[in-house]
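Student: sharing a model prediction with you, sequence too.
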Amino acid sequence: MSEVFDLTCQLIRRRSVTPDDAGCLPSIAERLQRVGFRIEHLRYDDVDNLWAVHGQGGPLLMFLGHTDVVPSGPEESWHTPPFEPTVHDGYLYGRGTADMKGAVAAMTVALEAFVTEHPEHAGRVGLLLTSDEEGVALHGVREVAEHFRRTGETIDWCVVGEPSAKERLGDLIRVGRRGSLSGTLTVRGVQGHVAYPDKALNPIHAAAPALAQLAGQAWDNGNADFPPTSFQISNIHAGTGANNVIPGTLTALFNFRFGTASRAEDLRRRVEAVLDAHGLDWQIDWQLSGEPFLTPAGGKVRETVTAVCRDLCGIEPEQSTGGGTSDGRFIAPLGAEVVELGPVNATIHKVDECVALADLERLPELYKAICARLLVG
């Protein structure tokens, strides 16, 4: 089979459940070093990161990916072993095939071919890989971005290999992502016997109107690039396990996905104002996992990736800011234009995750073409 197929299979066999890299990064580093890439291993806490770069000066084109995967779940639920790559009916099955070991393999093979064909290319081309994207994402690209700030590294363009396509390779690229703001809300009451509610304060009853107001509130109207902000309560917990006890506290988990029409600090302020208006005794632990980012129309990497999809895939890609978050949220604040291009995302994080062999074989061509159009005169 092809180089990209073989490398994808090698990576799938490594049980790199986040944040364990399981040896993926050293194997990729060895390949890239052989063709002249300068290798930097960046380990923070228990997370391995790889920065490989080729060339001199600027501009800098970065490819960005991750080798960690989510757990497989019960392996008996899979039709084939999740960490043993299996081909069936034109698809390669295994955990990480689509998210995103297939794209990591394609980036690696594309970069090997590009620098071999164009050893004197303009500027620099790099590959940044982490083993902490599917987990808490504290010591992966977030930490590397801080390292780049300290060292003065400037990134002009970034192509993220996240699975972006809906039905066929190249039918959708992501040109931005919404921000994600989470909160853990604690509402304090007074525990007591359900038969004597006058001697207690039920935090469930007290919080319910405020939570209903938050859930029904329009936070903004969105804009041309992003949909309206979404607020979702993902968990509510209270009680001692007994049906005759009024609980003393309620805990609720919630999340905002927001675009550029709102700011995180304004969302926090508005939530807290609602809680105060309802007279609650509350506390919130906030977590901002990423601000929204957008590569505007006319940006060079956005135009290049669009043209490559059009020319090589025969399709005009939809340009979207939907979906969840990606590590692009840590690179965009460095001043980089960020676009995401990868395989079909229909099976990511699912049992029997797979990628079409035809898409896997074509993906290195797309990545290499992006390099050539940006770094070869």
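Tutor: Arrived safely.
Student: when you work out contacts or count neighbours from here on, use the C-alpha atoms and nothing else.
Tutor: Fine.
Student: residue ranges of the helices in the stretch 151-300 of the chain, please?
Tutor: Per DSSP state H, counting those that start in this stretch, the stretch 151-300 of the chain carries helices over the ranges 203-216, 264-277, 300-313.
Student: take a look at this one as well, against the first:
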Amino acid sequence: MPKSLMKGNEALAKGAILGGCTHFFGYPITPQNEIPEFLARELPKTGGIFLQAESEIAAINMVYGAAAAGGRPMTSSSSPGIALMQEGISLLAAAELPSVIVNVQRGGPGIGTIQPSQCDYFQMTRGGGNGDYSIIALAPSTAQESAEMMIDAFELAQRYRTPVFIVSDGMLGQMMEPVTMPSKVPQQSVKKDWAAVGHDNRRPPITIKTLALDPCDLEQINLRLQEKFMRIRESESRYETYRISEAELIFCGYGSVGRILKNSVDQLRHEGVRVGLLRVKTLWPFPVEAFNVLPPRCRHILSTEMNCGQMIDDVRLAVNGKIQVTHYGRPGGIIPTPEELADHAKNILAGGCQ
């Protein structure tokens, strides 16, 4: 198939159309604006609906309405905008409404900067809104993966009746790379007998709500949701290993940092330093099983992120005290270089940095 040069944001938008997106609702914010720009032009050509909402709060509630009516809706934003959506995201999870939410992260906290960051890891993996719920969070590292994971996100949303996050960032969203797009993507047929689509007196009316005043009823709802989350944990965690054979130190990263770390690994291996990479592709469910197959020589895991240390909590839980885990991060929108990451790893192995 021919390749096209496109930004990561454009690859996400194209992937959304191929994934069967029927509705987009969103509000402009840098550095994700190419997504609504692309979909405003292209989604109506496929019969879809594009609407610029008056706010991020309005957008996520429009997603709720379209999903409740059986559509395949999505929204996209960046860190502060996603923060505004949290109540609506909790509602989507509670009502079990399939939807896709893209976060092209920027530096924070607060308004922060428009530069790339990974400071929303907690927000993407710890719910963010109220209640006991989890959301599938896919983390691409390339424009190609951005398109592929977006297509996958729509299928996962339908399969599990859940919102799905795509966790990108300003670096990945703005860089241009060759991308190979399939001409057509077959979509699974899902019976939506739960959707509020009208009944013409042929069946009882359907009401979609998240309010349960009886605590016993709400407990049963929560237990049913937890059973679904367990199935997702067992089936949908994903990761990639790179040159981990005989590695004494293993970098652990995701997204843009995951691709940078491959260069660090290649550089160090060329110098004879035994390192490898474990790249996390699903931030939730976190691939705990990946840490059970690390080489026996591994004595250190370096959790590497563009933040002050967030994924390291999940890494430490997965390792369960068997291997030393430390963090290296650049917060505020600074992108680490392969050389500085390689130097830090060498210092650790030499015993000069813990």
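Tutor: Sure thing, it's come through. The model shown is predicted, which means the values in this text are computed figures rather than measured ones.
Student: quick check: TM-score for this pair?
Tutor: Comparison of the two superposed chains (TM-score structural alignment, normalised by the length of structure 2) gives a TM-score of 0.32, and 139 aligned residues with a Cα RMSD of 4.1 Å.
Student: picking up where we left off before, out of the helices of the stretch 151-300 of structure 1, nearest to Leu50 of structure 1?
Tutor: helix 300-313 (22.8 Å; Cα to Cα).
Student: buried residues, the helix or strand just after the closest one. List them.
Tutor: Next along the chain after helix 300-313 of structure 1, taking DSSP states H and E as the criterion, comes strand 318-320. Judged by neighbour count using 16 or more other Cα atoms under 10 Å, the buried positions of strand 318-320 of structure 1 are 319-320.
Student: what is the following helix or strand past strand 318-320 of structure 1 packed up against?
Tutor: Using DSSP H and E, the helix or strand that follows strand 318-320 of structure 1 towards the C-terminus is helix 328-331. Contacts defined by 3 or more Cα pairs under 8 Å, 6 or more residues apart in numbering; DSSP states H and E place helix 328-331 of structure 1 against helix 141-151, strand 157-160.
Student: right, and the ones you listed - which one's nearest Thr184 of structure 1?
Tutor: Using Cα to Cα, the nearest of those to Thr184 of structure 1 is helix 141-151, at 21.9 Å.
Student: quick one: buried residues of that closest one?
Tutor: So, applying 16+ other Cα under 10 Å, buried residues of helix 141-151 of structure 1: 141-145.
Student: and which of those is nearest to Glu340 of structure 1?
Tutor: Val141 (15.4 Å).
Student: was I right to think the closest one contacts Phe330?
Tutor: Yes. Using Cα atoms under 8 Å, Val141 of structure 1 is in contact with Phe330, at 6.5 Å.
Student: distance of Met62 of structure 2 relative to Val100 of structure 2?
Tutor: Plainly put, Met62 of structure 2 is 13 Å away from Val100 of structure 2 if you go by Cα to Cα, to the nearest Å.
Student: my bad, Met6 of structure 2
Tutor: Separation of Met6 of structure 2 from Val100 of structure 2 (Cα to Cα): 21 Å.
Student: look at these two and report which has more neighbours.
Tutor: Each of Met6 of structure 2 and Val100 had its neighbours counted (other Cα atoms under 10 Å), and the higher figure belongs to Val100 (28 against 19).
Student: what kind of secondary structure is that one in?
Tutor: Following DSSP: H, G, I helix; E, B strand; the rest coil, the label given to Val100 of structure 2 is strand.
Student: what's the closest of the helices and strands packed on helix 328-331 of structure 1 to Arg362 of structure 1?
Tutor: Between these, strand 157-160 lies closest to Arg362 of structure 1; by Cα to Cα that is 16.1 Å.
Student: would you mind pulling the contact partners of that closest one?
Tutor: Under the criterion Cα atoms under 8 Å, 6 or more residues apart in numbering, residues 60-65, 301, 328, 331, 336-342 lie in contact with strand 157-160 of structure 1.
Student: nearest to Val245 of structure 1, of those residues?
Tutor: Gly328 (47.0 Å).
Student: ok, the closest one - contacts?
Tutor: For Gly328 of structure 1, the contacting residues are 64, 158, 160, 338, by Cα under 8 Å, 6+ apart.
Student: how about Leu302 of structure 2, secondary structure?
Tutor: Three-state call for Leu302 of structure 2 (three-state DSSP): strand.
Student: before we move on, the earlier item: most tightly packed of the helices of the stretch 151-300 of structure 1?
Tutor: helix 300-313 (a mean of 19; mean count of other Cα atoms under 10 Å).
Student: which other helices and strands contact it?
Tutor: Using 3+ Cα pairs under 8 Å, 6+ apart: helix 300-313 of structure 1 touches strand 337-340, helix 357-375.
Student: make a markdown table out of these and add mean neighbour count and distance to Glu112 of structure 1.
Tutor: Below are these laid out as a markdown table (neighbours: other Cα atoms under 10 Å; distance: least, Cα to Cα, whole Å):
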| stretch | mean neighbour count | distance to Glu112 of structure 1 |
| --- | --- | --- |
| strand 337-340 | 28 | 20 |
| helix 357-375 | 20 | 9 |
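Student: wait, which of those is closest to Gly55 of structure 1?
Tutor: That would be helix 357-375 among those, by Cα to Cα, at 10.2 Å.
Student: give the other helices and strands that that closest one contacts.
Tutor: helix 3-13, helix 102-117, helix 300-313.
Student: can you put those in JSON lines and add distance to Gly55 of structure 1?
Tutor: Formatted as JSON lines, those follow (distance: least, Cα to Cα, whole Å):
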{"stretch": "helix 3-13", "distance to Gly55 of structure 1": "23"}
{"stretch": "helix 102-117", "distance to Gly55 of structure 1": "9"}
{"stretch": "helix 300-313", "distance to Gly55 of structure 1": "19"}
